[in-house]
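Engineer: here is a sequence with its predicted model. Questions after.
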Amino acid sequence: MPKSKRNKIVSLSKTKKKGKEHKESIVNAIREAAEDYNSIYVFSFENMRNLKFKEFREKLKPTSRFFLGSNKVMQVALGRSVSDEIRPGLYKVSKLLRGDAGLFLTNMPRDEVESCFNKFEENDFARTGTIATEKVELLEGPLDQFTHEMEPFLRKQGMPVRLNKGVVELVSDFVVCEEGKPLSPESARILRLLGIKMATFRLNLICRWSPEDFELYKEGLDESDVESA
């Protein structure tokens, strides 16, 4: 009788070792980069879009390097206190790696970095759970933007529609989403069909470190916030 694949034994020690080695490789890469580049920035991101981020990263690759991933691992790499920081003042950078954040290490002049980040903005369709930026309401009547084949799909999204002489028609007004409320899966699909983009992918600079100084960009933060983090 053949052996069941469901009962195959997996060595936990091997999987743990692989995870540890991966973390160590990231730590080493960050530490090497910290020696190779003139300045280090922490940035936060909103509505991440992997493809667009990859394009931005490739554009700056000749002079810079990005790191995204576990904040804890990046903090360990830089040092979380004065006693274990790898370069003077880097523990302050480590303290600001919170939430959706990443590291940007570069040899670019400060004004060029600020210009690149401030100009970078990409509008895209919002995903489920995104907070709606406006109210979208469809009024009773024909929906000429949809073909008759779309009628069953629109009904599945909760829209009160019917076919009237081959034309998709709303039998009553329909609110797709309300401003300030999270989008449902159905709302996100309908907005995509309508061509309405409510998500903006942005990268926001939080701080800048160089061997000469340390600067905070984010409003409402000061040195005391770093010290107490």
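Structural biologist: Everything's here; your move.

Engineer: make it CA atoms for all contacts and neighbour counts henceforth
Structural biologist: Fine.

Engineer: what about residue 217, how many residues close to it?
Structural biologist: Around residue 217 there are 15 other residues, counting by other CA atoms under 10 Å.

Engineer: how close does it get to residue 96?
Structural biologist: Residue 217 sits 11 Å away from residue 96, going by CA to CA, to the nearest Å.

Engineer: what residues are shared contacts of those two?
Structural biologist: Shared contacts of residue 217 and residue 96, defined by CA atoms under 8 Å, 6 or more residues apart in numbering, comprise 206, 207.

Engineer: for the longest strand along the chain, what is the distance to the chain centroid?
Structural biologist: Secondary structure of the chain per DSSP state E: the longest strand is strand 199-209. Mean-position distance between strand 199-209 and its chain equals 10 Å (CA atoms, centre = their mean, to the nearest Å).

Engineer: give me the helices and strands touching that strand, please.
Structural biologist: Judged by 3 or more CA pairs under 8 Å, 6 or more residues apart in numbering; DSSP states H and E, strand 199-209 is in contact with strand 39-46, helix 90-95, helix 110-119, strand 121-124, strand 214-216.

Engineer: give the buried residues for that strand.
Structural biologist: Buried residues in strand 199-209, counted by 16 or more other CA atoms under 10 Å: 199, 200, 201, 202, 203, 204, 205, 206, 207, 208, 209.

Engineer: who touches the fourth one in this structure?
Structural biologist: Contact criterion CA under 8 Å, 6+ apart gives 45, 46, 47, 48, 120, 121, 122 as the residues in contact with residue 202.

Engineer: let's bring in a second one:
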Amino acid sequence: MPRSKRSKLVTLAQTDKKGKENKTRIFDEVRSALDQYKYVWVLQLDDVRTPVLQDLRSDWTGSKLILGKRRVLEKALGDTPEEEYKDNLHQLSKVCNGLPGLLFTDETKEVVEAYFNAYSKQDYSRANSKSPIDFTIPAGIVYSRGGQVAEEEDVPMSHTLEETLRNKYKIPTKIKSGKITLNEPFVVCHKGDTLNVTQALILKQFGVAASEFKVKLVAYYDGDNSTVTKFEDN
């Protein structure tokens, strides 16, 4: 009788005790979930932030989302035919690029695709990303939203932030009558510009959350027929 794939011994990389314990925990969680759920999906979660993970864990309470270092997830799935935990899982392991997450669920393919196609989260732009808008801080009193809303709906930015704007962000502000002011408009960025660190921080300072975060579906494994389906754009 051939030896069961589940009985194979897999050695994780040498590391410190605490790190090894965490890797072992994630490894065991993945294999336990493979036994429990019909489907496992690979999600692309590069640059993911806490609110997105909170949404996913809340919305998929009957399923299980596991994050971890790419190599640990690959080892848990099995990255060769000889080491795979179930038939053909090594094919799924090969698409765990970047920062992947594994979603284990019994929900159908149609339900999973409908959810992630509809899901989006407003987010702050990061350095090296493309600016989603033109943003210029108007001359005069500097308001907390930097001219994005009408003055009567906004409040002047606290005078305690003037030094930060001037020294850290290189915005030529001054204090007049206890309020932060600009003598002339200050252009932060144009739509489509590649943002540097300072520009991204200025947008965040003024509450510009105009970027959209989407979770990309990479591939999924069907435990009933041991097949892996990859999405074309990946």
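Structural biologist: All right, it came through fine. Keep in mind the model is a prediction, meaning the values are calculated, not measured.

Engineer: need the helices and strands packed on strand 199-209 of the first structure in TSV (columns: distance to residue 54 of the first structure and mean neighbour count).
Structural biologist: Shown next, in TSV, are these (distance: least, CA to CA, whole Å; neighbours: other CA atoms under 10 Å):
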stretch	distance to residue 54 of the first structure	mean neighbour count
strand 39-46	13	20
helix 90-95	23	24
helix 110-119	14	12
strand 121-124	13	14
strand 214-216	26	17
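
Engineer: the helices in the second structure, which residues?
Structural biologist: Under the criterion DSSP state H, the second structure contains helices at 17-36, 50-59, 70-77, 89-93, 109-118, 162-163, 197-205.

Engineer: before we move on, the earlier item: let me have the helices and strands packed on strand 199-209 of the first structure in JSON lines, extended by distance to residue 135 of the first structure.
Structural biologist: Formatted as JSON lines, these follow (distance: least, CA to CA, whole Å):
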{"stretch": "strand 39-46", "distance to residue 135 of the first structure": "21"}
{"stretch": "helix 90-95", "distance to residue 135 of the first structure": "38"}
{"stretch": "helix 110-119", "distance to residue 135 of the first structure": "27"}
{"stretch": "strand 121-124", "distance to residue 135 of the first structure": "17"}
{"stretch": "strand 214-216", "distance to residue 135 of the first structure": "35"}
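
Engineer: so which of these comes closest to residue 76 of the first structure?
Structural biologist: helix 90-95 (8.0 Å; CA to CA).

Engineer: superpose on the second structure and give me the mean offset of the closest one.
Structural biologist: Comparing helix 90-95 of the first structure with its match in the second structure after superposition yields a mean distance of 0.5 Å (mean CA distance after the TM-score superposition for the first structure).

Engineer: ok, back up a step: which part of the second structure lines up with the longest strand of the first structure?
Structural biologist: Mapped onto the second structure using TM-score structural alignment, strand 199-209 of the first structure covers residues 211-221.

Engineer: how about residue 175 of the first structure, what's its partner in the second structure?
Structural biologist: Using TM-score structural alignment, residue 175 of the first structure lines up with residue 187 in the second structure.

Engineer: so what's the residue count around that match?
Structural biologist: 12.

Engineer: quick one: contacts for it?
Structural biologist: Contacts of residue 187 of the second structure by CA under 8 Å, 6+ apart are 135, 136, 137.

Engineer: count the neighbours of the last one for me.
Structural biologist: By that I understand residue 137 of the second structure. Neighbour tally, residue 137 of the second structure, other CA under 10 Å: 20.

Engineer: what does it correspond to in the first structure?
Structural biologist: Under the alignment (TM-score structural alignment), residue 137 of the second structure maps onto residue 138.

Engineer: tell me how far its match lies from residue 171 of the first structure.
Structural biologist: Residue 138 of the first structure is 11 Å from residue 171 of the first structure, by CA to CA.
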